[in-house]
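Q: Coordinates for the following, if possible.
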Amino acid sequence: MTIGILALQGAFAEHEAMLEALAADYREIRQRKDLTDDLAGIILPGGESTVQSKLLHELGLFEPLRQKILQGLPVLATCAGLILLAQEVSNDEPSMATLPVRVRRNAYGRQLGSFARAGDVADLRGFPLRFIRAPYIEACLDKKVQVLNETEGHITAVRYHNQLAMAFHPELTRDLRIHSFFLDMVAKRKELALGA
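A: As a prediction, this is how the structure comes out:
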């Protein structure tokens, strides 16, 4: 079970460290040939969403990756990754538009550009939330979007079928629970595929 990690820009090395701590196999996705059918899931890291989107287009990765997600490939998206997936971005153009939410980029502004809290993410109690010039979700555009976390009155983590997306950075903590939860999602999808 190999997880792809988009490694064009941003905090991909930190996600790799989390998967290593969980003894999970992973491969960096840097070019079209890396995006193979054996991938069981993919991680879209935090960073600069505009740069990542531009590089995805330039490298011919954008549409193949988008199609894999639409076809059910489990994805964990953090910060910039959330912006990449969002169907609408209130202060920018949308990118992959696979996740039916409306997001605001750099939503907390310069003064609160980075901050930390502890909060519950679904059933994960007291998770350390690290926000760095973070977006938040202004609205869910489909009733099937599950809200997993709200911080200071704003939605900051959701799940929609195979897509797990959050405004904060679990990879910048020592808490492995979100990555473990994602690996469970991946394993369950694989079991369903084998049973079909």
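Q: switch to C-alpha atoms for all contacts and neighbour counts from now on
A: OK.
Q: The longest helix seen in the chain packs against which elements?
A: The residue-count maximum for a helix in the chain (DSSP state H) belongs to helix 177-195. In terms of contacts (3 or more CA pairs under 8 Å, 6 or more residues apart in numbering; DSSP states H and E), helix 177-195 is packed against strand 39-44.
Q: Beyond the strand it packs on, next helix or strand please.
A: Once the chain leaves strand 39-44, the next helix or strand it forms, by DSSP states H and E, is helix 49-58.
Q: Also this sequence, please, to line up against the first:
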Amino acid sequence: MSTPTIGVLALQGDVAEHLRALEVCGARAVPVRRPSELADVDALLLPGGESTTIDKLLRAFGLMQPLRERIAAGMPAYGSCAGMILLADRIEDGMAGQQTVGGIDMVVRRNAFGRQVDSFEATVAIATIGGAPFHAVFIRAPWVESVSADVEVLARVESGPAAGRIVAVRQGTLVATSFHPEVTGDLRVHEYFVSLVREGAPSTAPASPIDTA
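A: The predicted structure follows:
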């Protein structure tokens, strides 16, 4: 699959930035707002935004169940910030009645790093991707409380009060980050995701005990 078609969930959040990043990385990027549009893509990117709002809009637009079915059937997906929350099987500090799409066997704590005023930037290394550490931007970001043995931890916060917290994971062809790579100009996360879509590769994470932050 030389030029995969990757959708960006276009209900709320950083849609335009992700569309541009995916195009630069060699994918055909299209906005997705309807089940018919979801059916036509090879993979989906779930952008940052407000996870509770996106949850409500997914249900209002009739996308929640089709998206769950496609992910369960093996469609690759990447979730950034709110997208990470949506891809989690379980969440902490969610709003009453909040639902997720699921797919990654992890527990994510919503708004774990604080409110908008607590947004920050930090250095994050992702060994699987390589190269220099990422300049990661966290905006009302979640973190991962724990993952199962099927989930590969890609990155943790390296310093400060939140040192050691899990902020990037992969399970099969599902990837999630707490931070926003689309706002920095560093496209390595998008390149990594596009390569997974092209390969359709399963996770190579070794089995291990449950990993917690």
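Q: returning to what we had before: now what about the longest helix of structure 1, what contacts it?
A: Helix 177-195 of structure 1 has contacts (CA atoms under 8 Å, 6 or more residues apart in numbering) with 1, 18-19, 22, 40-41, 74, 76, 124, 162, 164, 170.
Q: Filter those down to just the buried residues.
A: Neighbour counting with 16 or more other CA atoms under 10 Å marks 18-19, 40-41, 74, 76, 162, 164, 170 as buried within those.
Q: what's the counterpart of residue 43 of structure 1 in structure 2?
A: Aligning on TM-score structural alignment places residue 43 of structure 1 opposite residue 45 in structure 2.
Q: What of residue 126 of structure 1?
A: Under the alignment (TM-score structural alignment), residue 126 of structure 1 pairs with residue 133 in structure 2.
Q: Contacts only, for the nearest residue to that match once chain neighbours are set aside.
A: Take residue 133 of structure 2 and drop its neighbours on the chain: the residue closest to it by CA to CA, 6 or more residues apart in numbering is residue 125, 4.3 Å away. Each residue near residue 125 of structure 2 by CA under 8 Å, 6+ apart is listed here: 132-134, 155-156.
Q: Over to residue 106 of structure 2?
A: 88-90, 144-148, 151 are the contacts of residue 106 of structure 2 under CA under 8 Å, 6+ apart.
Q: neighbour-wise, which of those leads?
A: For the contacts of residue 106 of structure 2, counting by other CA atoms under 10 Å, the largest number of neighbours falls to residue 144: 29 neighbours.
Q: Need the residues that contact stretch 36-56 of structure 2.
A: By CA under 8 Å, 6+ apart, stretch 36-56 of structure 2 touches 4-9, 11-15, 18, 31-32, 64, 66-67, 75-86, 95, 98-100, 180, 197.
Q: picking that back up, can you name the two of the contacts of residue 106 of structure 2 that are farthest apart?
A: Of all pairs drawn from these, the greatest distance, 13.7 Å, lies between 90 and 151 (CA to CA).
Q: So for the two, which residues contact both of them?
A: 105-106.
Q: can you give me the helices in structure 1?
A: Secondary structure of structure 1 (DSSP H): helices located at 12-21, 49-58, 62-70, 80-85, 177-195.
Q: matching residues in structure 1 for stretch 26-34 of structure 2?
A: Using TM-score structural alignment, stretch 26-34 of structure 2 pairs with 23-31 in structure 1.
Q: Stretch 100-110 of structure 2 now?
A: Stretch 100-110 of structure 2 lines up with residues 95-105 of structure 1 when matched by TM-score structural alignment.
Q: which residues does the residue nearest to the spatial centre of structure 1 contact?
A: Nearest to the mean C-alpha position of structure 1, by CA atoms, centre = their mean, lies residue 77 at 0.4 Å. Applying CA under 8 Å, 6+ apart to residue 77 of structure 1 gives the contacts 43-46, 85, 163-166.
Q: Taking those residues, tell me the two that lie furthest apart.
A: 46 and 163 (15.4 Å).
Q: what about these two, which has more around it?
A: Between residue 46 of structure 1 and residue 163, counted using other CA under 10 Å, the more crowded position is residue 46 (28 against 23).
Q: how near is the more buried one to residue 18 of structure 1?
A: To residue 18 of structure 1, residue 46 of structure 1 is 14 Å away according to CA to CA, to the nearest Å.
Q: What of residue 80 of structure 1?
A: Residue 80 of structure 1 is 18 Å from residue 18 of structure 1, by CA to CA.
Q: which residues touch the aligned residue in structure 1 for residue 169 of structure 2?
A: Using TM-score structural alignment, the partner of residue 169 of structure 2 in structure 1 is residue 158. Listed by CA under 8 Å, 6+ apart, the contact set of residue 158 of structure 1 reads 145-149, 164-166.
Q: And those, which is closest to residue 57 of structure 1?
A: The closest of the contacts of residue 158 of structure 1 to residue 57 of structure 1 turns out to be residue 165 (CA to CA; 21.2 Å).
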